[in-house]
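Q: what would the 3D arrangement of this be:
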Amino acid sequence: MTSTQLYTVPIIPDGLRRVELIKQFADTFDYLDSISQDIFNRISTRLNVYRAQVNQFDKQIQHSDEHINHIKGSKYPIQVHSSARYPIEQNRQIFKSIFECDTDNKPSVFHYDLFHSNESDEKYINSKSNDDTLIVLKQYEENFLQKTRTTNLNGFGRLPTNIKSVISLLKHNTKENP
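A: You can find the predicted model right below:
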C-alpha cells in the first residue's frame, strides 16, 4: 500500500515573543481547520458514492422481488436463465483511498510472483507455535527474476516435429529410425 502525505502542519519554533507565538498558533489552527474540512469533504463524497451504490442495489433487489412476486402466482413452469458471474461484476473496482492524489500517485500493482519464500529465515519461527507457521517473503527486483529465468537445455533438446506416435518416439535416435 502506498503512503501518501497530503497535509503538512507547520511546527511552531521555540523562543518567540508572545505576539508572534499567538499569531503562529492562530495560523496553525486555521490550517488545521482547513485540513479537517478537507478530510470531512472527502469522507462525505465517498459516503455519497457508497450511498448511490446501496440505492442501486436496493433497486435491483426491489426489481427481483417484483419479478418473484409476479412469478409466484403462475401455474405454468418457468425456465430461469442466470449467468455464471451474477451478481458479481466482471471487472471489479480497485479500492482507491480518499487521500490519494489523482495525478501524482498511481495505484501500485502487486504481483505475487515477485515474492519468494525463504527457508533460511526459519530461525525466526517460534518452535512453540506449531499451529501458526510464519512465512517470510522477500521481494526481488524484476531484473533478478529475468536473470533467473534462463532456459536450461538438458538432454537431446526438443523433440522433432515429425513424431506422430509413441512408437516413432521410441525409435527416435536409434538405428531403426528412417
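Q: alpha carbons only for contacts and neighbour counts from here, please
A: Will do.
Q: what number of residues are in the vicinity of residue 33?
A: 12 (other C-alpha atoms under 10 Å).
Q: which SSE is immediately downstream of the host helix or strand of it?
A: According to DSSP states H and E, residue 33 maps onto helix 18-72. Along the chain past helix 18-72, the next helix or strand (assigned with DSSP H and E) turns out to be strand 115-117.
Q: and that next one, what does it pack onto?
A: strand 137-139 (3 or more C-alpha pairs under 8 Å, 6 or more residues apart in numbering; DSSP states H and E).
Q: next SSE downstream of the strand it packs on?
A: helix 142-148.
Q: elements contacting the next helix-or-strand element following that following helix?
A: Per DSSP H and E, the first helix or strand lying C-terminal to helix 142-148 is helix 166-171. If you count contacts as 3+ C-alpha pairs under 8 Å, 6+ apart, helix 166-171 packs onto no helix or strand.
Q: buried stuff in helix 166-171?
A: By neighbour count on 16 or more other C-alpha atoms under 10 Å, the buried set for helix 166-171 is empty.
Q: ok, now how distant is residue 65 from residue 51?
A: 21 Å (C-alpha to C-alpha, to the nearest Å).
Q: ugh, wrong one, I meant residue 23
A: 42 Å.
Q: how about residue 139?
A: Taken as C-alpha to C-alpha, the span from residue 139 to residue 51 is 39 Å.
Q: what does residue 39 give?
A: 18 Å.
Q: let me know how buried residue 65 is, in neighbour terms.
A: Using other C-alpha under 10 Å: residue 65 sits among 12 other residues.
Q: how about this one, so we can line them up?
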Amino acid sequence: MGRDHTIKVYDTKGYEDYTDTFYMDYNGDTVTLQIYLVPVATETAASVTTSSGTGAVRVFVSPGLGQVCIDNRECESSTGAVSTSWNVDFDDVTAGSAHTITVTADGYQTATTQITILPDQVNEADITLQPIPSAADTSIPKTQAGSGGLVALVAAGICGMVFVGKHGE
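A: Now for the predicted structure:
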C-alpha cells in the first residue's frame, strides 16, 4: 500500500519550473527519479515581432501515459509509468481562439477540454484521466441482491418469537 507524491523544482535560475507525481510504496524501497530541467527560452527581436498572434500550451496529464493532441492535428505520446504524470508543450498556437485538447490512453476514458490561448503566454491545462469502469464495477453487488428476503425472514422470526411468547402466557 502506498500513495502518490508530488515533487516540484522551482525558482531555478535559467530553467522552467518542474512538477511531477510519482507513486511510492510503504515497503521501504528507494525511489529514484530522473529530472530534466528545461532551459527558459530567450526571446529574440524576431520572435517578439512574429509571436504576437500566438501562445504556447502546456498540458499536464495524470497518470503519465497516453497521447495528447491539440485540435486533432498535432499530437505527442508518452510511454511513462502509470503512476506518474507528464506534461507536453505545444508552441506557436494561434491566440485569441478556442482550441481542443484531447487525451487518450489504453484503459482510460478519453478526456477533452477547450482552452482559449492568450498571446505570448504559456497557457496551462491539467487533465486527470479516469479509468474505464470494468463490467464488475457496474454490476449490482450480490450483498444487495436478495436482501429483502433476508429482512422478511428476520421479521418473520421476530414476530414468531413474540407470538410464541404470548401464546405461552
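Q: TM-score of the superposition?
A: After superposition, the two chains reach a TM-score of 0.25 (TM-score structural alignment, normalised by the length of structure 2), with 61 aligned residues with a C-alpha RMSD of 4.1 Å.
Q: packing partners of the helix holding residue 33 of structure 1?
A: Secondary elements touching helix 18-72 of structure 1 (3+ C-alpha pairs under 8 Å, 6+ apart): none.
Q: element containing residue 90 of structure 2, please.
A: Using DSSP H and E, residue 90 of structure 2 maps to strand 86-94.
Q: just checking, next helix/strand downstream of that strand?
A: strand 98-104.
Q: just want the angle from that next one to strand 86-94.
A: 150 degrees (axes from the mean of the first three to the mean of the last three C-alpha atoms, to 10 degrees).
Q: counting by contacts, list what strand 98-104 of structure 2 packs against.
A: So strand 98-104 of structure 2, by 3+ C-alpha pairs under 8 Å, 6+ apart, packs with strand 66-70, strand 111-116.
Q: check those for me and report the most buried one.
A: strand 66-70 (a mean of 21; mean count of other C-alpha atoms under 10 Å).
Q: now do it: everything it contacts.
A: Residues outside strand 66-70 of structure 2 that contact it (C-alpha atoms under 8 Å, 6 or more residues apart in numbering) are 75-79, 88, 90, 99-106.
Q: how about those, which pair is most distant?
A: Spatial extent of the contacts of strand 66-70 of structure 2 (C-alpha to C-alpha) is set by the pair 79 and 99 at 24.5 Å.
Q: between these two, tell me which one has more neighbours.
A: Between residue 79 of structure 2 and residue 99, residue 99 has the larger neighbour count (other C-alpha under 10 Å), namely 18 against 11.
Q: can you tell me how far that one sits from residue 125 of structure 2?
A: With C-alpha to C-alpha as the criterion, residue 99 of structure 2 and residue 125 of structure 2 are 11 Å apart.
Q: can you count the residues close to the closest residue to residue 117 of structure 1 other than its chain neighbours?
A: Spatial nearest neighbour of residue 117 of structure 1, excluding adjacent residues (C-alpha to C-alpha, 6 or more residues apart in numbering): residue 137 at 5.0 Å. If you count neighbours by other C-alpha under 10 Å, residue 137 of structure 1 ends up with 13.
Q: residue 137 of structure 1 and residue 145 of structure 1: what is the separation?
A: From residue 137 of structure 1 over to residue 145 of structure 1 (counting by C-alpha to C-alpha), the distance is 15 Å.
Q: try residue 21 of structure 1
A: Residue 21 of structure 1 is 56 Å from residue 145 of structure 1, by C-alpha to C-alpha.
Q: those two - which one has more neighbours?
A: The neighbour comparison of residue 21 of structure 1 against residue 145 (other C-alpha under 10 Å) goes to residue 21, with 15 against 12.
Q: just the strands from structure 2, written as ranges.
A: 2-9, 18-25, 54-62, 66-70, 74-78, 86-94, 98-104, 111-116, 122-128 (DSSP state E).
Q: of these, which approaches residue 162 of structure 2 most closely?
A: Ranking the strands of structure 2 by proximity to residue 162 of structure 2 (C-alpha to C-alpha) places strand 2-9 first, at 51.9 Å.
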